[in-house]
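Engineer: Fold the following for me, if possible:
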Amino acid sequence: MQRRAAAAYFAFFLVVSVAAYAYIGVAESQRPEVSLDATAELTNDSTFSVDGTTFTASNIHLSSGGGGHGGGGGSMVADLAWTNESSRYTATLENGSTTTVDNTTYLITTNNESNTVTLTEQMNVTELLREDPAVENSVATQNGTDYVVYRENDTLRPVSEWLPEPQTETYPVSGVYPYQTDSGVQQTTVVDVSAESATVEWFAPRERTVELTEGGNVTLQGQQYFAHFPDHSTVQVVSVDEYPAYQEDLDRQDYFHERKNGLWGVSILSGIAAVLMLGMAYMPTRG
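Structural biologist: A predicted model of the protein is given here:
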């Protein structure tokens, strides 16, 4: 009698476990999807434009760590790159420092009273001595003063008097200043002058990159968008107007996962119960 009852319970729990497992497979085909009216659907190296600016997607991949929507050990990310054709650059000119423009070295002097920046040519005394055949190629120093020595009669003359008048250029605020960059001389504008330094600015193209994340906001040309990854090789750029629909789809997916996890629980627990019933059927009895 005990074995017949245990066998009946075994069959019942086994049927429940199998039925729940089978229903999981059926339910999987009904998994709700996120369906959005995307502004652009991109794969690696594909592009789209917003107000004349071209954006390029790259590096679409599953990042390590974290936990994207729906579980898992990571979340999808991508890079979106574009060129800002009129990006603002600034540079600081330190008072008393030197700069090189067209292979000539200048001393920078800032004057906050006149709001000006002055460049004073720095003379290469050694080079000038070599170029003047009337004097020796080295200076003589007496009582802390440097002198040039004339070859003809060894006459001495202070170097400061012998040197030519240095070239100077003065640039006021709003004036055009030749700033030396790695790629050459950049015409800039003086925007601020103090006793310690001056600031110049210019506008030029700049490469920009932003990281896209699932559901993360991004501003492109003053317009708000967010990102969605329908699979591991595609990213959608979607207007924020679609965000309520996106959130509704996520809520439906969460509900689906909750119910699916519940079915897994029923299937597993019923399977365990069936095994226990089967084991109980063969337990030895007293007497």
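
Engineer: from here on, contacts and neighbour counts on C-alpha atoms
Structural biologist: OK.

Engineer: And what about the nearest residue to residue 98 once chain neighbours are set aside, helix, strand or coil?
Structural biologist: The shortest distance from residue 98 to any residue other than its chain neighbours is 4.5 Å, reached at residue 107 (CA to CA, 6 or more residues apart in numbering). Here residue 107 is strand, with the state taken from DSSP: H, G, I helix; E, B strand; the rest coil.

Engineer: Surely residue 107 touches residue 101?
Structural biologist: No - using CA atoms under 8 Å, residue 107 is not in contact with residue 101, being 10.9 Å away.

Engineer: that older thread, how near is the residue nearest to residue 98 to residue 180?
Structural biologist: Per CA to CA, to the nearest Å, residue 107 is found 13 Å from residue 180.

Engineer: Repeat that for residue 94.
Structural biologist: In terms of CA to CA, residue 94 sits 14 Å off from residue 180.

Engineer: Neighbour count: those two, which is higher?
Structural biologist: residue 94 (18 against 15; other CA atoms under 10 Å).

Engineer: residues contacting the more buried one?
Structural biologist: With contact taken as CA atoms under 8 Å, 6 or more residues apart in numbering, residue 94 is in contact with 108, 110, 196, 197, 198.

Engineer: Contacts only, for residue 280.
Structural biologist: Residue 280 is in contact with 3, 6, counting by CA under 8 Å, 6+ apart.

Engineer: For the comparison step, fold the sequence that follows:
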Amino acid sequence: MQRRAAAVYIVFFVVVAIAAYSLTTVAEEPSVSVEGQNYTQGDTLDVEGQAWMVNVSDGSGQLSRVNESVRFTASFANNSTLLFQNGTYRSVPNGSGGGGAAGTTGPATTSAATTTGGSATTPGANATTAPSGGDTNDSAGTRFRVVIANATEGNASAGNASAGNASANASSGNASGGNASAGNASGGNAAAVNVSSFTLRESFDVTQRLQADSDVADTLLSTVNGTQYVRYRNGTTQQLDEYLPTPETRNVSVGDSFPYQNNSTSVAGVNTSGVSLAWEGTRNESVELAAGENVTVGNTTYVAQYGADNSTVTLSRDVAGYQAELADQAEFHDRILGLWGIAVISILAAILIAGLAYLPVRG
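Structural biologist: Now for the predicted structure:
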């Protein structure tokens, strides 16, 4: 009787296993279809008045275009140095405001330039870095230091920071006579300075000049009471400030042209912390097309799907419908895995019952 009951259970589990396996073989996987426009290599996709070229190869691709109206910006910090190559400016008496660029050719290299609005690989948007101290000269240009009035070292210098009748006179780079509490120049700092121009002051490579001067004994500077001296081979000395030539100064205002990386660049703004430049340029833009993934072009979102030959790509705007079909397909796979689990467990159960039923009985 025990073996007869075991046989019934064995048959039951075998039937269940066969039924589950049969369902896995006859079930049809739901397809994922994308209704949209088909594109091949070299076709053009027009989106919001912009033409994108389609590049397709071996099941991968991208959209590309040349943006010809990109606004790039760069900034120079106060007290940073610039290397001008063949740049000329109108001279401004006493370094006053109002001067502008007479003409510029060639790039300017800066140690404190930061470029935004474009990638670092964009032609014409890169800055060549150099030591910020201004101690490196180039035969093709002259180094200048950016000096913004009333902003050097955060002190109200080279003038008065006043508001109404309250003023703070600059003495030795600091606001003398305490703080101007009613003049918006507290703590000796120019708190609200309206700056519209900056000065470029020539910066010298002292070490290189001394090495090139045969009359100088060595390149070391003797310092006496904080004053640097140059020692000549004949034993005489001279203050370093007197040894160096008078530095050239150039004044630049907002809106003036500026020689920067061969671009048609202008000064966009000046504040107490630095100078900002702006120019128009071109930039290559591209968007990758990954199979089954969303891609946004302009304000339009597409889903990409490649053809069987991997030489065409279909772009569809029905992103929600595509995601729903993917969900149905994932659910189908889950059900198939469940049926396989039922078949395997049923076979194992039948084997186990058969083994237990035919164990030898003692006595």
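
Engineer: Got a TM-score for the two of them?
Structural biologist: The TM-score (TM-score structural alignment, normalised by the length of the first structure) is 0.65; 255 aligned residues with a CA RMSD of 4.5 Å.

Engineer: picking that back up, need the contacts of residue 94 of the first structure in JSON lines (columns: secondary structure, distance to residue 37 of the first structure and neighbour count).
Structural biologist: Output for the contacts of residue 94 of the first structure, formatted as JSON lines (DSSP: H, G, I helix; E, B strand; the rest coil; distance: CA to CA, whole Å; neighbours: other CA atoms under 10 Å):
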{"residue": "108", "secondary structure": "strand", "distance to residue 37 of the first structure": "57", "neighbour count": "21"}
{"residue": "110", "secondary structure": "strand", "distance to residue 37 of the first structure": "57", "neighbour count": "24"}
{"residue": "196", "secondary structure": "coil", "distance to residue 37 of the first structure": "55", "neighbour count": "13"}
{"residue": "197", "secondary structure": "strand", "distance to residue 37 of the first structure": "52", "neighbour count": "19"}
{"residue": "198", "secondary structure": "strand", "distance to residue 37 of the first structure": "50", "neighbour count": "24"}
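
Engineer: list the ones among these that the second structure also has?
Structural biologist: Compared against the second structure with both residues aligned by TM-score structural alignment, their matches' CA atoms under 8 Å, the contacts of residue 94 of the first structure retain 108, 196, 197, 198.

Engineer: mind listing what residue 196 of the first structure touches?
Structural biologist: 94, 95, 110.

Engineer: Mind putting these into CSV with distance to residue 2 of the first structure?
Structural biologist: Compiled in CSV, those are given as follows (distance: CA to CA, whole Å):
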residue, distance to residue 2 of the first structure
94, 96
95, 100
110, 103
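
Engineer: Out of those residues, which comes closest to residue 272 of the first structure?
Structural biologist: Among those, residue 94 lies closest to residue 272 of the first structure (CA to CA), at 77.9 Å.

Engineer: Return the residue of the second structure aligned against that closest one.
Structural biologist: Using TM-score structural alignment, the equivalent of residue 94 of the first structure in the second structure is residue 77.

Engineer: do residue 275 of the first structure as well
Structural biologist: With TM-score structural alignment as the criterion, residue 275 of the first structure pairs with residue 351.

Engineer: can you tell me how far that match sits from residue 22 of the second structure?
Structural biologist: Taken as CA to CA, the span from residue 351 of the second structure to residue 22 of the second structure is 20 Å.

Engineer: swap in residue 171 of the second structure?
Structural biologist: Note on residue 171 of the second structure: its distance to residue 22 of the second structure, by CA to CA, is 97 Å.

Engineer: remind me, longest strand of the second structure?
Structural biologist: The longest strand of the second structure (DSSP state E) is strand 60-77.

Engineer: circling back to that earlier point, so what sits against both of residue 107 and residue 180 of the first structure?
Structural biologist: Jointly contacting residue 107 of the first structure and residue 180 under the rule CA under 8 Å, 6+ apart are residue 99.

Engineer: residue contacts, the closest residue to the match of residue 275 of the first structure other than its chain neighbours?
Structural biologist: Of all residues not flanking residue 351 of the second structure in the chain, residue 10 sits nearest, at 7.5 Å (CA to CA, 6+ apart). Neighbouring residues of residue 10 of the second structure by CA under 8 Å, 6+ apart: 349, 350, 351, 353, 354.

Engineer: three-state assignment of the third one?
Structural biologist: Spelled out, that is residue 351 of the second structure. Using three-state DSSP, the structure places residue 351 of the second structure in helix.

Engineer: Could you count how many residues lie near it?
Structural biologist: 15.

Engineer: Can you give me every residue that contacts the counterpart of the residue nearest to residue 98 of the first structure in the second structure?
Structural biologist: By TM-score structural alignment, residue 107 of the first structure lines up with residue 145 in the second structure. Counting by CA under 8 Å, 6+ apart, residue 145 of the second structure touches 79, 80, 81, 82, 134, 200, 201, 202, 203.
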